[in-house]
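1. Structure, please.
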Amino acid sequence: MKTRVIGLTGGIGSGKSTMAKYFASLGVPVYIADDEAKKILLEPQTVKEIAEVFGDEVMVNGLPDRKKLAAVVFNSPEKLSVLNSIIHPKVREDFRKWVDNHSNEKFVIKEAAILFESGSYKECDDIILVTAPQDIRVQRVMQRDNVTREEVLSRMDNQWDDQKKAALSSYIINNINLNDAKKKADEIFKLLKDW
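-> Coordinates of the predicted model:
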């Protein structure tokens, strides 16, 4: 029996990471794509490619600096696309190996902020979308990352809106109240387990 891949996504500040941790607490193996991408960013081959494409302005002590890189790519869709073309294939390959290592599981979860935007949603059997109203999401990110409202909105501009994502999602968790969100996650977990 093939291990089913469940995508877990949501816009910035939606609480998808919180939901990923909750599913992990239920015993589901969870692959956090952003964490793996951060590791891949520091691999020698990736460092070389980043330095060649983006130059010294994004490097600190010979390694890519994520804040400097973000400042460059979040203001330029073209540069963001170039960065994604370097990182995403490496994350995709890493994820495939990870799934192979969890082949005895009924299902696993891949948590990714840009599951739809990267096209990797096509490799998922089902998708869970975590949503919250934009004003709540903006407040969460401003508090979490100590950034301005404008910076948060700029990041949101690089992500699909919830309506577009919802049309392609199997399940939706509305994460305004964490207890309600966990109850919905429990329902989804049971459905996936019994599938």
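
2. When you work out contacts or count neighbours from here on, use the C-alpha atoms and nothing else.
-> Fine.

3. Which helix runs longest in this structure?
-> Of all segments of type helix in the chain, defined using DSSP state H, the longest is helix 77-100.

4. Please generate a structure for the following sequence too, so the two can be compared:
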Amino acid sequence: MLKIGITGGIGVGKTVVSRMFALLGIPVYDSDARAKWVMRHDEALRQELVAAFGQETFTEAGELNRSYVASIVFNNPERLEQLNGLVHPHVRQDFESWVKAQEGKPYVLKEAALMYESEAWRQMDQIITVYAPLDVRLKRLLQRDTHRTEEDIRAIIAKQLSEEEKMARAAHVVYNDDQRLVIPQVLTLHAQFLSHGNN
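-> Okay, here's the model as predicted:
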């Protein structure tokens, strides 16, 4: 089964593109949502996180204390690397289990913002990068994330791998730039992946 990764920086519209594939009947693994699930439900990982970041990592109700963890890692690259180093291997295992459950599907998609940073690209056969120029991303994010300032958004973007590098490393680019229609691009890729699976 073909495993296709889909990535791109904040505000490019990865999730919109992933949903289009989902509407075509393709299973989509949402790395961000699954990472949250794994952090809550994988007992071994929970113990590793508490050992690394303290009891406050989880609330009394057993939920991940996101604001506490964010306060530790946001401006501390070493601690962020430590967090990712604990979480990403468990998410990779979860993805492999999930893929086995999708038997009979022509291909699957894994949506991940940190496709390269987490080494998740190594599990993929091909990568799609979704691209949008910075001004379009800023406009979208200021409308969507009303709690964030432009400065906040630029700080997040500055910490992510550059779009140029993501595009250079990807087999396919979907342009979600408000200039080109996205659906025809998705349908073209879908047809390619189906024909690849039938060869």
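
5. tm score of chain vs chain?
-> Superposed pair, TM-score by TM-score structural alignment, normalised by the length of structure 1: 0.91. Supporting alignment: 193 aligned residues with a Cα RMSD of 1.8 Å.

6. who touches the longest helix of structure 1?
-> 3, 31, 33, 36-37, 40-41, 46, 49-50, 72-74, 108, 118, 120, 158 (Cα atoms under 8 Å, 6 or more residues apart in numbering).

7. What about the residues you listed, which are in strands?
-> Tyr31, Val108 (DSSP state E).

8. count of residues packed around the closest residue to Met167 of structure 2 other than its chain neighbours?
-> Computed as Cα to Cα, 6 or more residues apart in numbering, the closest residue to Met167 of structure 2 that is not its neighbour in sequence is Thr129, at 5.9 Å. If you count neighbours by other Cα atoms under 10 Å, Thr129 of structure 2 ends up with 27.

9. now do the one 3 residues further on
-> Ala132 of structure 2 is surrounded by 22 other residues when neighbours are defined as other Cα under 10 Å.

10. what's the answer for the one 3 residues further on, then?
-> For Asp135 of structure 2, the tally of surrounding residues (other Cα under 10 Å) stands at 9.

11. That one - that's part of a helix, no?
-> Yes: per DSSP: H, G, I helix; E, B strand; the rest coil, Asp135 of structure 2 lies within a helix segment.

12. re earlier: you'd agree the residue nearest to Met167 of structure 2 is up against Ile4?
-> No: with contact defined as Cα atoms under 8 Å, Thr129 of structure 2 does not reach Ile4; the gap is 10.6 Å.

13. give me every residue that touches Phe74 of structure 2.
-> Leu80 are the contacts of Phe74 of structure 2 under Cα under 8 Å, 6+ apart.

14. That one -> structure 1?
-> In structure 1, Phe74 of structure 2 lines up with Phe74, judged by TM-score structural alignment.

15. roughly how far apart are Ser175 of structure 1 and Val91 of structure 1?
-> If you look again at residue 175 of structure 1, you'll see it is Asn, not Ser. 27 Å (Cα to Cα, to the nearest Å).

16. Give me the nearest residue to the alignment partner in structure 1 of Val28 of structure 2, chain neighbours excluded.
-> Counting by TM-score structural alignment, Val28 of structure 2 corresponds to Val30 in structure 1. In space, and not counting its chain neighbours, Val30 of structure 1 is closest to Ile109: 4.7 Å by Cα to Cα, 6+ apart.

17. Can you tell me the number of residues neighbouring the one you found?
-> By other Cα under 10 Å, neighbour count at Ile109 of structure 1 equals 23.

18. coming back round to it: in terms of neighbours, single out the busier of Asn175 and Val91 of structure 1.
-> Higher neighbour count among Asn175 of structure 1 and Val91: Asn175, with 24 against 20, using other Cα under 10 Å.

19. Hmm, the more buried one is touching Thr131, no?
-> Yes: contact status for Asn175 of structure 1 versus Thr131: in contact at 5.8 Å, counting by Cα under 8 Å.
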